[in-house]
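Engineer: For reference, the sequence and a predicted model appear below.
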Amino acid sequence: MTLTLGIDLGTSGVKSVLVDERDAVIAEASAPLTVSRPQPLWCEQDPADWWNAVCATLDALTASAAEHMAVVGAIGLSGQMLGVTCLDASDRPLRPALLWNDARAGSECTEVEAAAADFAGLVGCRAMVGFPAPKLRWLSKHEPEILKHTCRILLPKDYLRLRLTGIAASDLADASATLLMDTRAGQWSADLLAACSVRQEQLPALIASHEIGGTLRDELAARWGLPRRTPVVGGAGDNMCGGVGAGIVRSGSASISLGTSGVYFLANEDFRPARGQGMHTHRHAVKGLFAQNGCILSAGAALAWVAALVGASDIPTLIAEVEAAALPIAEAPVFTPYLSGERTPHDDAGISAAFSGLRMGMGRLHLVQAVLEGVALALADCHRALLSTGAAIDEVSLVGGGARSGLWSRLIASAIGLPLRRAEAAAVGPALGAARLARLGIGGPLIAAEAERASIPPDPAMTDALAAKRAAYERHLALR
C-alpha cells in the first residue's frame, strides 16, 4: 500500500492529510495560525509560523499514524495564494509575508498595468490589490532596502517546499496568479518583472503541478518516519488544489470554497482573460485547463468575526444554535460582508461591511444568520459575474470548512439557484487535491475513485426570501 501526503497551508491554519489509493482520508492533523494587522489594510504572517504549524501537523501524524507515514510515496503542497515572502541569502525571511488580503498596494495597481499594452490579456486579469505584483511594486517604493537584499521571492507554499527539500520552485498554476507571468506561455514576463523592480534570478524555477520538484531532506524524513528521499511535487494554490480535491478536473465543472475567503472556481479549456468585475483567470493544476475565479474576501473570516462579536468561542456550536433557531430570513438584518474590502464583483479595497435593518428584539443569532446570508448573496454576485463572461457552469461542488454547515450550504444553493454537490471529504478539499497531485506525480491516477456526493438543492422559499433581501443588500452599495 502506498499513501500520499497532502499539506495545505491556509490563512487560519495548516491541515495535513494522509490519503490512500482510493482517495480515502486515513488520518489528518491541523494546527492554527494567526494574522497580524499592524496597520489598517495590512495583513501579514511570519513564515516561521507556517513552518512551525506544518511541523506540528506532521509530528501529530507521526504520533497517531506512524505505520501509514512509513509508506508515503509522495508529498503534495497546497497553499494560500498571492502571498509575498522575501528571503535573504541564507533563506531567512527579511520581513513578515504580505498576504493575499493585504490591501496596501492599491495605487500601485495602475502602475503595474502600464507595463503591458494588454495587461489582462497577458496575465489573465486586471491588476488588483492583494496580488503579488502590486505588492512588490509597493516594496520597491516604500521598503527598497528589503527588495535590494532579497535573494528569493516565494509564494507561501513554496517557502514550505524550500524548507522541506532545499529547492526553490513554484508550480505554473500558483505562479500564474502573481501577475508576473505570461499565463498562456507559462513563463515569467521580463516587462512585468522590470515594472516591479524584480530580477528573474530572485524568482523560483517553474514546474508542473504534478512534477517532482525535490525530495524530502533526510533529517526530516527521519523525524517523521517518512521514506528517505520522498518526492515532493509542485502542487498548486489552494484554489486550484481545492478544485482538484472537489473533482473539478474537466471544463464546465465548478466549486465554491468556504474558507477564510469564498472562492467560486470554474475550470475551462479556454483561456478567458478577466477584464473587470474583480474576476481573475489563471492556470489550473490540471494540464490543459485554465481556471476562472470569483472571490469574496470575507467568508469564514466574516463568520469568525461575528462569532467573536457575540462572544462565541466555538463556531460549530454557534452554527448549531442558529440552525436550531430556524429564524425566518425576513427576520434577520441585512449584512454586506466587505470586512476587508471586496474583490468580485466590486474590485474595491475601500468598500466596507455593514448591518442594516436592525430592530429591537433582534439578538446574537439574528446577527450570525445575517452573516451567513450576506456571504451567500456575495457568492451569488460571483456566480452572475462568471456567467456574464459566457462561461457555462455544468455543476458546482461545495468545499472548505464552511461546507459542514447544512444551513449555509442551503443558503448558497438557494442564492445561486443551482444544486450543490458536497463530498464527504469537502472540508479537506485543498489538502486532498495536493495529495491527488502527489499521486499523479509518481505515476498513479489523479482521481482514484469518484466519491459519493450529497446533493443540496435550492430551497424555493429561501430563494424567494433572499431575492427580496437583495434590494436592501444592494442599497448599502449605493449609499457607501
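Structural biologist: Received the coordinates, thanks. Because the structure is a prediction, the values reported are computed rather than measured.
Engineer: From here on, just use CA atoms for contacts and neighbour counts.
Structural biologist: Will do.
Engineer: Figure out the length between the terminal residues of stretch 419-428.
Structural biologist: 21 Å (Cα to Cα, to the nearest Å).
Engineer: I'd like to know how far Y338 sits from A173.
Structural biologist: Counting by Cα to Cα - Y338 and A173 are separated by 27 Å.
Engineer: Show me what the host helix or strand of L372 is packed up against.
Structural biologist: L372 is part of helix 364-387, with elements assigned from DSSP states H and E. Secondary-structure packing of helix 364-387 (3 or more Cα pairs under 8 Å, 6 or more residues apart in numbering; DSSP states H and E): strand 262-268, strand 290-296, helix 300-309, helix 315-325, strand 334-336, helix 406-416, helix 460-479.
Engineer: quick one on the thing from earlier: which of Y338 and A173 has more neighbours?
Structural biologist: The neighbour comparison of Y338 against A173 (other Cα atoms under 10 Å) goes to A173, with 30 against 23.
Engineer: one more structure, for comparison:
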Amino acid sequence: MYLGLDLGTSGVKAMLMDEEQRIVGSATGALDVDRPHPGWSEQNPADWIRAAEEAIAQLKAAHAEALAAVRGIGLSGQMHGATLLDEGDAVLRPCILWNDTRSFREAEALDGDPQFRALTGNIVFPGFTAPKLAWVRENEPEIFARVRWVLLPKDYLRLWLTGEHMSEMSDSAGTSWLDTGKRKWSTSLLAATHLEERQMPELVEGTDAAGTVRPELASRWGMGSGVLVAGGAGDNAASACGMGTVGEGQAFVSLGTSGVLFAANASYLPNPESAVHAFCHALPNTWHQMGVILSATDALNWHSGVTGRSAADLTGELGESLRAPGSATFLPYLSGERTPHNDAAIRGAFVGLGHESSRPLLTQAVLEGVSFAIRDSLEALRAAGTQLERVTAIGGGSRSRYWLKSIATALNLPVDLPADGDFGAAFGAARLGLIAAADADPVAVCAAPETAETIAPEGPLVQAYEDAYQRYRRLYPALKGAMS
C-alpha cells in the first residue's frame, strides 16, 4: 500500500492506493485561512499537522489493515509558502501563503535584479517565497534574525513525519532561489535576500526517498518500520503525476481555487517575460511550464457568497447549452493576477452591466471571465514556445459541463475528461511514494487515465468567444489606469 498526503489551502487529503494503483480510500482534514489584513493570507503550520492527523485517523478507522501495509508515502502541497523555523524547529510566525500579496514591493525590487530571471527562469512574483522573506526582514527583523530554516508547507509535514529538513525540485522552483536549469539552490540568489544555503532544506528529486516515518508515528498508525517518504512535489506537479502529464506536449487545465494551465516539457524552456512559470517537474530531468490565475473557482465562490446561492445552483441556472457571451464582462482579479499581468494590486470588475444583467447572466460572465483568463495563459504558453493540441480538465470546477464548454470554446481546443476516478494531487503523491519505495519506473507508473469524454469547442460560437476575449483583453489596461 502507498499513501499520498496533499496539503491544500482548504484541507489535507490523505489517499490510500494499492500496488495496482487502485484507490482504497481517502479522507480529509479541514483547514481555514487567516486574512488579518487586505492582501494577507496565512495559516498556522500546527493546523496542517492537526488536519493530517485527522485525515489519517479517518483512514485508520475505515482501512486499518490497508494503512498498516503502507510502504511508501508521497507528499504534495500548496506552493510558495514561507514556513520559518528557529534553531529548535519551532515555528516563528504563521506561514505566509501562496496567495498573499503583501510583498509586492519586495518582489518588484528583486525582479529588478537581472540574475533572478536569468537563473530561475521566472519573474519574481509577490506570491513566491523569496520576496516574503525580504518582507519579513524589513517588517519583522527580530523574527528574520532567528530564522534557521525556511521550509515549504509540504516539507514542514515531512519534518513532522521524518525529522528531516528536505525538499525537492518542483516545489523549490517556486521560491525564486532555485537555479531551475541546474536543479540546485543558487547561493547568489539566496545572498540577495540575506540568506545562506545552510538555511535551505537538502534537495532531492520528487521520485527519490527523502526520509522514513518516525517510529512513534508508525506505531500510532499501525505501520511497520522503515516506511519511506518520497521527495514528492508541489501541488501542480503532483496533479500532473496523477494525470500522467509527464511527457512532452501533454497538458491539463486545473479549475481549483486558483486556475492553472500546465504543460509538460522534456527540456527547460524559460521565458519570464511571458509571465509563464518555468519549473522543474517532479520526475528527474523534466520540466514544465505553467500559466497561473489566482481566482478560478474562487471567483465563482465569491459570486456565490454575494448572491446567497450555491455554486452548483448558480451554474445549474445556465443549463448545459453554451450561450454566446453577453454584454457583461467579468475580470476575475479578486486577489490580483499572475499570468500574464504580474499585478498584485489589480482587482476584479464587472463591466457592461445593464438592466438585462440578471443573476444568470452575471454567473455566465464569471465563468467566461475565468475562461478568458485561462486563454491568457494559453497565449503566454504559446509565446514561450509551447503549442498545445488538447488539454485534460481536472479540479472541482470541471464538474460544471457549462464551464468546460466555455473553456473549450475560449481556447478553441478540445478538452478531455478522464474516466471516473480521483487523479489529483493526492493520487500523484501516492504514485511518487510507490516509485520511491518500490524503485519503479516513473514514466510507467505515471500513466495517463483513459479519456471518458471529449468536449469540443462549440464551432458556431468560436468567433463570438474570440470577439468577447479581445474585448476582455482591452479592459485590463483600462481598469489598471482607472485604479492607479
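Structural biologist: That came in fine, so what should we check first? This structure is a prediction, so every number in the text was calculated from the model and none was measured.
Engineer: follow-up on the earlier one: tell me which residues of the helix or strand following the helix holding L372 of structure 1 come out buried.
Structural biologist: Sequence-wise, the next helix or strand downstream of helix 364-387 of structure 1 (DSSP H and E) is strand 395-399. For strand 395-399 of structure 1, a neighbour-count test (16 or more other Cα atoms under 10 Å) marks V396, S397, L398, V399 as buried.
Engineer: what's the answer for stretch 25-41 of structure 1, then?
Structural biologist: V25, A27, E28, A29, S30, A31, P32, L33, L41.
Engineer: what does stretch 194-211 of structure 1 give?
Structural biologist: Buried residues in stretch 194-211 of structure 1 (16+ other Cα under 10 Å): 195-198, 202-211.
Engineer: Could you do stretch 263-276 of structure 1 as well?
Structural biologist: V263, Y264, F265, L266, A267, N268, F271, R272, P273, A274, R275, G276.
Engineer: So which bit of structure 2 is that stretch matched to?
Structural biologist: Using TM-score structural alignment, the residues of structure 2 aligned to stretch 263-276 of structure 1 are 260-273.
Engineer: which residues sit against the matching stretch?
Structural biologist: Residues from elsewhere that reach stretch 260-273 of structure 2 (Cα atoms under 8 Å, 6 or more residues apart in numbering): 117, 121-123, 181, 236, 240, 245-254, 277-278, 281, 285-293, 374, 377-378, 384-386.
Engineer: so how far is T389 of structure 1 from the residue of structure 1 positioned farthest from its centre?
Structural biologist: Outermost residue of structure 1 with respect to the C-alpha centroid, by Cα atoms, centre = their mean, is M360; its distance is 37.9 Å. Look at M360 of structure 1 and T389 of structure 1: by Cα to Cα, they are 43 Å apart.
Engineer: what's the answer for G350 of structure 1, then?
Structural biologist: Counting by Cα to Cα - G350 of structure 1 and T389 of structure 1 are separated by 25 Å.
Engineer: ranges for the strands of the stretch 1-150 of structure 1?
Structural biologist: 3-9, 13-19, 25-32, 44-45, 72-79, 85-87, 97-98 (DSSP state E, counting those that start in this stretch).
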